[in-house]
Structures are given as C-alpha cells and as structure tokens.
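> no FASTA, just this:
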C-alpha cells in the first residue's frame, strides 16, 4: 500500500469520527432539554396536590397552600327594593287636553281668550262670521218650520178622519210627511250641537262662537282678530288641565317583568334637582317599540305647581315593593360555559359545586334566584383556585 492511499484512509476515518461526535452532542442537548422540562412540570403537580376530587366532592387539606386563601360566608336573605332607572317624557293626559279648531271656514270677529286664561267647559274663546255656519242655521230653521207644518197637517188629518170626513190615504200621507220632517229636523239639531250651539238661544245670522270643550287653561294661542281661518287649518289654540300629567317612561323589554301597575315611581327633573316628585304607574303598554326594544310605561303624577311641563325630559326611578332576596358576593359566582355556579361547604375542608340561577347585581353582590338556601355556607373568595377540579 502506498503512502498516498494510507493518508486517504486516515482522513476518511477522521471524518466519520467527527460526525459521530456531532450526533452525540445533539443527543446530549435533547436529553438535557427533556430533563429541564420535567423539572419545570413539578410545581404544577405540587399545585394539584393542594386538593383532591372524589366524585363531586373537593377536599382541601389543612396543610394545603391554598387553604389560607379560601374565605367562607354563610348566605342570608336581606330586604331589597329594586330601583330601575329609565328616561321619560312629560305628556298631557288626553282627556284633559284639547286642540281648538273651528268647524267652518270664516273670519274672526272677536277674541276672548289669552294665554294662561282659566276656562270651564263652554267658556267662549272667540267668535267668527262664517257663510257655512249661516247656511247651517238656515237649514235648521227651515227644517224646524217644515216639521211644525207637518205636525199641524197630521193633526188636521187625524181630526178629519175621526169625524168621518177625511180619507185613510190622506192620513197616511200626513203621517209619512211628519216622520220625514221630524228626522230632518233632528239631523239639523245634531249638526249644530256638535259645534256647541245652544239651539234654544240661536238667532238667525248670529256669529259662530267657539267655546272650550274642557275645563283647564289656555296653553297655546294663535288667534288674531280679523284673520281668516279655513276649516282644514291646524288648531289655533290649545286648552289643557295640567294639575295631573303623565310621564311616559321607556323601559327595556328585559326589565319589564319588574314593572307592575300601581307601583311607585320617582321623577327627577334637571331644573328642580332637590324637588321630590312621585307618581303611580297608570298603564304598561302591550306593544314593544321595535326600534328601541322598549315598552312605554305611563306614570300619573300630581302637578298642581306645574313643575312638570308637556314635552319635558325627565328621569324616572321605578321603585318595587321590598322583598327578601338572597345575595352572595360577586367573587363567589363562577362560570362554566353558559352556567353559573358556587362552591358550597359540606363540612370543614369539603366542598361541592352547585349550579345557581342569578339575578341582578347590586353593590358588589349578585342575587341568587334558585340553587341556594339561606344559612348555607359557600366559598366567598378564592373559589377560582378550585377551577381545575373536574
């Protein structure tokens, strides 16, 4: 074997040896990494040793590191009065509110009303001359005259028939004519009474007197002497009795179950921050507003000082009847998927998961509607340490 061949064999052996060394180094690094990883998992195993799970019961030894962090509380009921806040608007009560619009076109000849004037039902507000009203008067007097003549003709035919002089045919014609005339007369009376006309004092050609239909006061007035008003014009005056008003509160549909008729409500007005205004729920609407997903609730309020004015925005605080309610600390209630639960103490150091139905939140506490009973003891703080128990 030549020297050149010997050198080549030595070089190949040296190359193989270096590759083995690299493989050994990589293997050593992997073993070291696995060892460090195993060391890192030891605290988790130790943490799980803080409690044990048997069936549904969790046991926490006194030597556990989380035992001092667990706080307990015995749940009891307490009186709770629901206070629901909603936005509201003041409205005039429909039966105590009227918009004044004349029944005929005409020109105003006299004005009696003014803003703030007190009215009674039938109080004259203004007068106007109207050709249509004159025609209505004419029809009334013509119908009245025709009816009087028809009655006299009927009486005459009845007398003639009773004396054997008149015919049955003439009597029947007189009776029919009297019936038709009477109906026309009654229709003419009704058409005038609709406009508040006293037919017993009616004089042909008199102006049309527009009167207030309700007791109250004038809250709007656009009547001007000499102006011409059409029968299809917008109302020119408004009368309202504001000693009582409605406040229309908007309650979200999710909260409507807390609202009951005749329950109380407090009204807060920005312009009178120190004034206490109370009312009673008068009506709860049956229809939900699709745009706001709210239900209108009407509250009737006494308003003798007129502090509440129609159109005013207010804040409504609904007050429910106090009820004994079971409350637990908010930290005690945990979630699993879409369910709520608490840990209930069975005996010292032993606890069980209990699913509950929750209600409203108030001052860091949550109402429990079902799932717990008074005088049961629960974990009030530190329950999240037990979330790994399955």
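Received the coordinates, thanks. Everything quoted here is computed from the prediction, not taken from an experiment.

> Please make it C-alpha for all contacts and neighbour counts, starting now.
Will do.

> tell me which strands and helices the lengthiest strand in the chain is in contact with?
As assigned by DSSP state E, the longest strand anywhere in the chain is strand 272-289. Applying 3 or more CA pairs under 8 Å, 6 or more residues apart in numbering; DSSP states H and E, we find strand 272-289 packed against strand 264-269, strand 294-302.

> name the helices or strands packed onto the shortest one?
Applying 3+ CA pairs under 8 Å, 6+ apart, one finds that strand 264-269 contacts strand 272-289, strand 313-319.

> tell me the angle of that strand relative to strand 294-302?
Angle, strand 264-269 to strand 294-302, by axes from the mean of the first three to the mean of the last three CA atoms, to 10 degrees: 90 degrees.

> second one coming, line it up with the first:
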C-alpha cells in the first residue's frame, strides 16, 4: 500500500495535541502519560493533586460522579493570609485609603489583635447605608481567622501637630489659665491661654501660644505669686 503523503507528520501533530490536552485539561502526571504510551492501554483511575497547599472549603466531586473539563471539583484557600471585607461609615472615610492600616479584633478571640492593610477601596458607596466597602489583607499564621467570621476593624485618626506645655507651666486661677512666656532672656510675661487635654505630664494648649515659644516651667507658681504681689503694691 502506498503511504499517504504527510500522514506521519499529521499523526505526530495529533499525538502532541492529545498529550497537551491530557496534561492541561486533565492534569495527568508525566509518569502516567509515559505509561499510556508504553503500554497502549487506557488508565482506569488517575490521581488528582491540589496545585497548592491549603484548606478545602467546598467539595463538588464524589465517587462515581461524572466530571467534565473545567468543572470545579474542590474549592481551596490558603488561610495563612486572609481578606477582611469591611463597610466604613461615611463620617469615617477621611481616615481610609489604599495602604491605610487598621487594627483587627474579634469578640470570639479577646486576645486577638492584628494589623491589616487596606488593599482595595470600592469606587462607589452604598446610597442607602451611606457606607463604602473595602478589602483589607493580613497575615493569619495561627489560623485564628476563618472564612465568614465577624471581626471589628478600627482605623486610627491622623492628628495634626499640637502645642503642649509641661503641667507645671500652666497656672489655673479658676477664672483664667495663664503661662509665662519668655519675652527676652530672663524676662517672662503672663499670657492667657486655653488648655485642652492632659496626659503624661503635659497639657495641650488650644489657643494663646504658638509652637516654638518658650515658657517658664519650673518655678512658674513663684513667678506668678511675685507678679501679683508687685501688682498689688502699685
């Protein structure tokens, strides 16, 4: 019989196509393909291996079930790094942008406190709830966070630089609050100020004093007493 021109090349092309289909669509391992080529016999069962390490979240395949190319047999996830989906109220949006950090806590794990980073902010807010959805990402090495659990997300508020003085520099007369501001070397003059929050030995000054001005700290009460004595003697 005369050989058909180009038949060997066509057969080789079909063989390569079949091999690629088995490799990519059915994920057959090279050892199994080599066994089929060597024996010329079909295989009755093949192992299906997960492409990555993770946890099975959903199972769609059972013994005896017919499967098709592209069908999801299992859904898996790597839970060592997770997403947190949050809805942020409109008044809090000023502190949120991509790259912002937040603290994650959970009622089911009182000691849990993790730092997450905003990876994505949705471009459109919910008109009814007046919230904006965003996605945060964080490491979860101990697997404490699991899918569909509720957590709390707390964003820090950026605060502008504030003027503060030591507590002993502020003199509270009841009807007014003053500090002694240095006019020139060794010369101090009283000035009314508005005090704010206190903490750590410092007092926030909301008004009446500028950043960089020097005030009398130690001995301010004595300076004030001497000033009032001089005023009364006049």
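Yep, that arrived. As the structure is a prediction and not an experimental result, all values here were calculated from the model.

> mean deviation of the longest strand of the first structure from the second structure?
Following the fit onto the second structure, the mean deviation recorded for strand 272-289 of the first structure is 2.2 Å by mean CA distance after the TM-score superposition for the first structure.

> Please list the residues outside that strand that contact it.
With contact meaning CA atoms under 8 Å, 6 or more residues apart in numbering, strand 272-289 of the first structure is reached by 253, 260-269, 294-302.

> Just list the residues touching the residue mapped onto residue 297 of the first structure from the second structure, thanks.
Aligned counterpart of residue 297 of the first structure in the second structure: residue 134 (TM-score structural alignment). For residue 134 of the second structure, the contacting residues are 85-88, 118-122, by CA under 8 Å, 6+ apart.

> and which of these is nearest to residue 31 of the second structure?
Of all those, residue 119 has the smallest distance to residue 31 of the second structure: 41.6 Å, by CA to CA.

> rewinding a little: what's the most buried one of the helices and strands packed on strand 272-289 of the first structure?
Highest mean neighbour count among those (mean count of other CA atoms under 10 Å): strand 294-302, with a mean of 22.

> Check the mean deviation of that strand from the second structure.
Averaged out, strand 294-302 of the first structure is 1.7 Å away (mean CA distance after the TM-score superposition for the first structure).

> any idea how far that strand is from the chain center?
8 Å (CA atoms, centre = their mean, to the nearest Å).

> Same check on stretch 49-57 of the second structure?
Chain-centre distance of stretch 49-57 of the second structure: 25 Å, with CA atoms, centre = their mean.

> what's the neighbour count on the nearest residue to residue 195 of the second structure once chain neighbours are set aside?
Nearest-residue entry for residue 195 of the second structure: residue 205, 4.6 Å, with adjacent residues in sequence omitted and distances by CA to CA, 6 or more residues apart in numbering. By other CA atoms under 10 Å, 20 other residues sit near residue 205 of the second structure.

> so how far is residue 137 of the second structure from residue 205 of the second structure?
When CA to CA, to the nearest Å is the yardstick, residue 205 of the second structure and residue 137 of the second structure sit 39 Å from each other.

> Make sure I have this right: the residue nearest to residue 195 of the second structure is in a helix.
No: looking at residue 205 of the second structure with DSSP: H, G, I helix; E, B strand; the rest coil, it is strand, so not inside a helix.

> ok, it touching residue 196?
Yes: between residue 205 of the second structure and residue 196 there is a contact under CA atoms under 8 Å: 5.7 Å.

> how about a markdown table for the helices and strands packed on strand 272-289 of the first structure, with distance to residue 341 of the first structure added?
Shown next, in a markdown table, are those (distance: least, CA to CA, whole Å):
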| stretch | distance to residue 341 of the first structure |
| --- | --- |
| strand 264-269 | 34 |
| strand 294-302 | 31 |
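
> Ok, which of those comes nearest residue 244 of the first structure?
strand 294-302 (4.6 Å).

> Strands of the second structure, start to end?
With strands called from DSSP E, the second structure shows them at 55-59, 74-77, 81-89, 101-106, 109-121, 131-139, 152-155, 163-166, 171-172, 177-184, 187-199, 202-207.

> now those strands as TSV including distance to residue 9 of the second structure?
Shown next, in TSV, are the strands of the second structure (distance: least, CA to CA, whole Å):
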stretch	distance to residue 9 of the second structure
strand 55-59	43
strand 74-77	39
strand 81-89	49
strand 101-106	60
strand 109-121	52
strand 131-139	52
strand 152-155	63
strand 163-166	84
strand 171-172	99
strand 177-184	97
strand 187-199	85
strand 202-207	86
